[in-house]
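> no sequence for this one, just the structure:
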């Protein structure tokens, strides 16, 4: 079922669509029989002039937004979009023609902009990083090509990430997402109880001294990463299962890029459980592939998903602009 923002023409509605009135709450089932998938929109008590459709794409995890121009959304439209993002964890907003300045302006309406450590931003837009791989960077890692939640090793990791397609290869370069809420809820009750009692150590070691010494990141020219930072190697403890405050649900908060071990355990003792969890979260029923189109704007909630970039487009240029919004200290599941 689709949700239409206020101002949508009823004549253009898809079957079973529901107007997303800013003064009321609406729910919809994205998949028959999936009692968890609901889109709840309860926002400011005035009508929006925006007109767009939010359509769940995959068991309520991921939704497509069509008919929106994020540059011209009023406050109610932005609120509807943010609520949809909280519910679906990933939004694909189609057909956006944005400059870097446009992206910054829109991102700032979602919340306070968050400047990313260890990655050089655009010279004229310090809140934007270029996720770039040039055509001649062959047999080189792609930035973000391992499962991760953005900067999860920080004391207050970022909440939302916003990624806009600027220059796409003719094929490949997709982005994969894993639903950490769905993956957690699929575990047995006994396993969930065990996991909720655990914490996990996160570290930004990939920006630390070891990689600066061996130069393993130096081959990437498109994304300018700064390494050799001693503070990046500090381990921080976060709950293995965190509370997703907007929905009241719980999400696994672990990823193989930044997580080193379970708290109060060695790397060796942690390995079996973490390997199981990473394999579980990567199962097809919990993952979704973003096949990029020109003009796509992708928004995701780092509290509830992990992602990776697929490095399969050697010989072609790929450029996306990324902004990051808000930060939040992870709270243990209740």
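Alright, I've got the coordinates. The structure presented is a predicted model; accordingly, all values stated were derived computationally and were not measured.
> C-alpha only now, for contacts and for neighbours.
Noted.
> before we move on, what SS does the closest residue to residue 115 other than its chain neighbours have?
Among residues not flanking residue 115 along the chain, residue 127 sits closest, at 5.6 Å (C-alpha to C-alpha, 6 or more residues apart in numbering). Under DSSP: H, G, I helix; E, B strand; the rest coil, residue 127 falls in the coil class.
> do a quick rundown of the helices in the stretch 51-200 of the chain.
75-88, 100-110, 180-185, 189-195 (DSSP state H, counting those that start in this stretch).
> ok, residues contacting the third one?
Contacts with helix 180-185, where a contact means C-alpha atoms under 8 Å, 6 or more residues apart in numbering, come from 192, 249-253, 280-281, 286, 304-306.
> ok, stretch 193-205 next?
Contacts to stretch 193-205, defined as C-alpha under 8 Å, 6+ apart, come from residues 151-154, 232-241, 254, 258-263, 332-333.
> one step back: closest one to residue 168 among the helices of the stretch 51-200 of the chain?
Closest to residue 168 of the helices of the stretch 51-200 of the chain, according to C-alpha to C-alpha: helix 100-110, at 16.1 Å.
> sorry, back to before: which of the helices of the stretch 51-200 of the chain sits closest to residue 158?
Closest approach to residue 158 among these is made by helix 100-110 (12.5 Å; C-alpha to C-alpha).
> and the contacts of stretch 193-205, which are buried?
Neighbour-count burial (16 or more other C-alpha atoms under 10 Å) is assigned, among the contacts of stretch 193-205, to 151-154, 232-233, 235-241, 254, 258-263, 332-333.
> of the residues you listed, which belong to strands?
The strands, defined by DSSP state E, take in 235-239, 241, 259-262 from those.
> including distance to residue 167, could those residues go into a markdown table?
Listed next are those as a markdown table, based on distance: C-alpha to C-alpha, whole Å:
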| residue | distance to residue 167 |
| --- | --- |
| 235 | 36 |
| 236 | 36 |
| 237 | 38 |
| 238 | 36 |
| 239 | 38 |
| 241 | 36 |
| 259 | 32 |
| 260 | 34 |
| 261 | 37 |
| 262 | 39 |
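> most widely separated two among these?
Spatial extent of those (C-alpha to C-alpha) is set by the pair 235 and 241 at 17.4 Å.
> tabulate the helices of the stretch 51-200 of the chain (JSON lines), appending distance to residue 323 and mean neighbour count.
JSON lines is the format used below for the helices of the stretch 51-200 of the chain (distance: least, C-alpha to C-alpha, whole Å; neighbours: other C-alpha atoms under 10 Å):
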{"stretch": "helix 75-88", "distance to residue 323": "15", "mean neighbour count": "22"}
{"stretch": "helix 100-110", "distance to residue 323": "7", "mean neighbour count": "18"}
{"stretch": "helix 180-185", "distance to residue 323": "22", "mean neighbour count": "22"}
{"stretch": "helix 189-195", "distance to residue 323": "32", "mean neighbour count": "12"}
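> take this one as well and set it beside the first:
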């Protein structure tokens, strides 16, 4: 092994981000790990075969960015329903007249540079059935800044040693919304996110157990399923043990080798698979306005399937 202190062993990568051609749109991978930009499709009018190809690309690349769309909240709802039924979005009031669309808004004159959900997470993992997909549409975006980062939890899982996998397989993470949405956060949210319609609640103190490794229900791939935002412990572990192990998993889960970065343009629709990625909105656009429309597609209970013999 090299004596170079910056050398690290590269684990074998079992999957590829190489695109599969579609007759309905053009596709270009973003990085070697995950993500793809898609052009040449209007998601509001595309036929069923094109939507089927789009869903397949989403499962394969984990994040897809579809440029040049013109979607109002009603159209975004219709596009969402082409991928599945609406997911449940707690703790944020939806837009008036659109019960399944959230408006993520930061005005240019806000005092604090904070942005909504600026920490690595998989959406609503504290629910018993977290969403499968999230759709986020750029209605009004800054000229620069406000990118979103994504990290492949499939790639992170592939980097684990066999011994670590054996340790993690029977373990369940404790997920909770308490850090963001419990009553103690009320004044902080009101001060730092004044244009987000957030509803804090005692229900955010509840916990939900999910496997630390989950099996993707469509691709069969295994992925890590923990996040610094919502995973507060490990079932059966004392806090010091849990935080030591989770600290390592949080670190490897966002290794730069397993990430991509999406730059927003007005009219971009980004869809990601919460079953295989985490994401991080970047709050580097203080003094600029950013307005996004967001929906989710319902998912299923996270499970870990046994490896085939």
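Noted; the coordinates are in hand. Computed from a prediction, not measured in an experiment: that's the story for all the values here.
> the helices of the stretch 51-200 of the first structure: which one's closest to residue 300 of the first structure?
Set against residue 300 of the first structure and scored by C-alpha to C-alpha, the helices of the stretch 51-200 of the first structure come closest in helix 75-88, at 6.9 Å.
> what about the closest one, how far off from the second structure?
Following the fit onto the second structure, the mean deviation recorded for helix 75-88 of the first structure is 0.9 Å by mean C-alpha distance after the TM-score superposition for the first structure.
> could you report the neighbour count for the alignment partner in the first structure of residue 25 of the second structure?
Taking TM-score structural alignment, the alignment pairs residue 25 of the second structure with residue 52 from the first structure. Using other C-alpha atoms under 10 Å, residue 52 of the first structure has 24 other residues around it.
> cool, and residue 214 of the second structure?
By the criterion of other C-alpha under 10 Å, residue 214 of the second structure has 26 neighbours.
> what's it aligned with over in the first structure?
Correspondence of residue 214 of the second structure to the first structure, assessed by TM-score structural alignment: residue 242.
> same check, this time on residue 139 of the second structure
Counting by TM-score structural alignment, residue 139 of the second structure lines up with residue 166 in the first structure.
> residue 95 of the second structure pairs with which position in the first structure?
Per TM-score structural alignment, residue 95 of the second structure is aligned with residue 122.
> thought its match was touching residue 132?
No: using C-alpha atoms under 8 Å as the test, residue 122 of the first structure is too far from residue 132 to be in contact (11.4 Å).
> which one of the two has more residues nearby?
residue 132 (20 against 13).
> grab the nearest non-local neighbour of the aligned partner of the more buried one in the second structure.
Aligned counterpart of residue 132 of the first structure in the second structure: residue 105 (TM-score structural alignment). Spatial nearest neighbour of residue 105 of the second structure, chain neighbours left out: residue 291 (4.5 Å); criterion: C-alpha to C-alpha, 6+ apart.
> the first structure: matching residues for the helix or strand encompassing that neighbour?
Using DSSP states H and E, residue 291 of the second structure maps to strand 290-297. The aligned range for strand 290-297 of the second structure in the first structure is 318-325, by TM-score structural alignment.
> mean deviation (superposed) between that stretch and the second structure, please.
Counting by mean C-alpha distance after the TM-score superposition for the first structure, stretch 318-325 of the first structure comes out at 0.6 Å.
> and for that stretch, what are the contacting residues?
Stretch 318-325 of the first structure is contacted from outside by 100, 103-104, 107-108, 110-116, 127-135, 158-169, 173, using C-alpha under 8 Å, 6+ apart.
> what separates it from the chain centre, distance-wise?
Once both centres are worked out by C-alpha atoms, centre = their mean, to the nearest Å, stretch 318-325 of the first structure turns out to sit 12 Å from its chain's centre.
> buried residues in it, which are they?
The neighbour-count check on stretch 318-325 of the first structure (16+ other C-alpha under 10 Å) flags 318-325 as buried.
> then stretch 168-188 of the second structure?
Using 16+ other C-alpha under 10 Å as the test for burial, stretch 168-188 of the second structure gives 168, 171-178, 180-183.
> not counting its neighbours along the chain, what's nearest residue 33 of the second structure?
Per C-alpha to C-alpha, 6+ apart, closest to residue 33 of the second structure is residue 258, 5.3 Å.
> what is the equivalent residue in the first structure for the one you found?
Using TM-score structural alignment, the equivalent of residue 258 of the second structure in the first structure is residue 286.
> so its match touches residue 278, yeah?
No: taking contacts as C-alpha under 8 Å, residue 286 of the first structure lies outside contact range of residue 278: 11.4 Å.
> so the two - more neighbours on which side?
Ranked by neighbour count (other C-alpha under 10 Å), residue 286 of the first structure and residue 278 place residue 286 first, with 21 against 16.
> restricted to strands, list the buried residues of stretch 168-188 of the second structure.
Using DSSP E, these in strands are 172-176.
> any chance of those residues in TSV, plus distance to residue 48 of the second structure?
Converted to TSV, these look like this (distance: C-alpha to C-alpha, whole Å):
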residue	distance to residue 48 of the second structure
172	38
173	38
174	39
175	36
176	37
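> nearest to residue 192 of the second structure, of those?
Nearest to residue 192 of the second structure, judged by C-alpha to C-alpha, of those is residue 176 at 21.5 Å.
> residue 191 of the second structure versus that closest one, what's the distance?
Plainly put, residue 176 of the second structure is 23 Å away from residue 191 of the second structure if you go by C-alpha to C-alpha, to the nearest Å.
> what are the buried residues along stretch 25-36 of the second structure?
By 16+ other C-alpha under 10 Å, the buried positions in stretch 25-36 of the second structure come out as 27-31, 33-36.
> from the contacts of stretch 318-325 of the first structure, which land in strands?
Using DSSP E, the subset of the contacts of stretch 318-325 of the first structure located in strands is 129-133, 158-167.
> quick one, what contacts the aligned residue in the first structure for residue 48 of the second structure?
Under the alignment (TM-score structural alignment), residue 48 of the second structure maps onto residue 75 of the first structure. Residue 75 of the first structure is in contact with residue 48, counting by C-alpha under 8 Å, 6+ apart.
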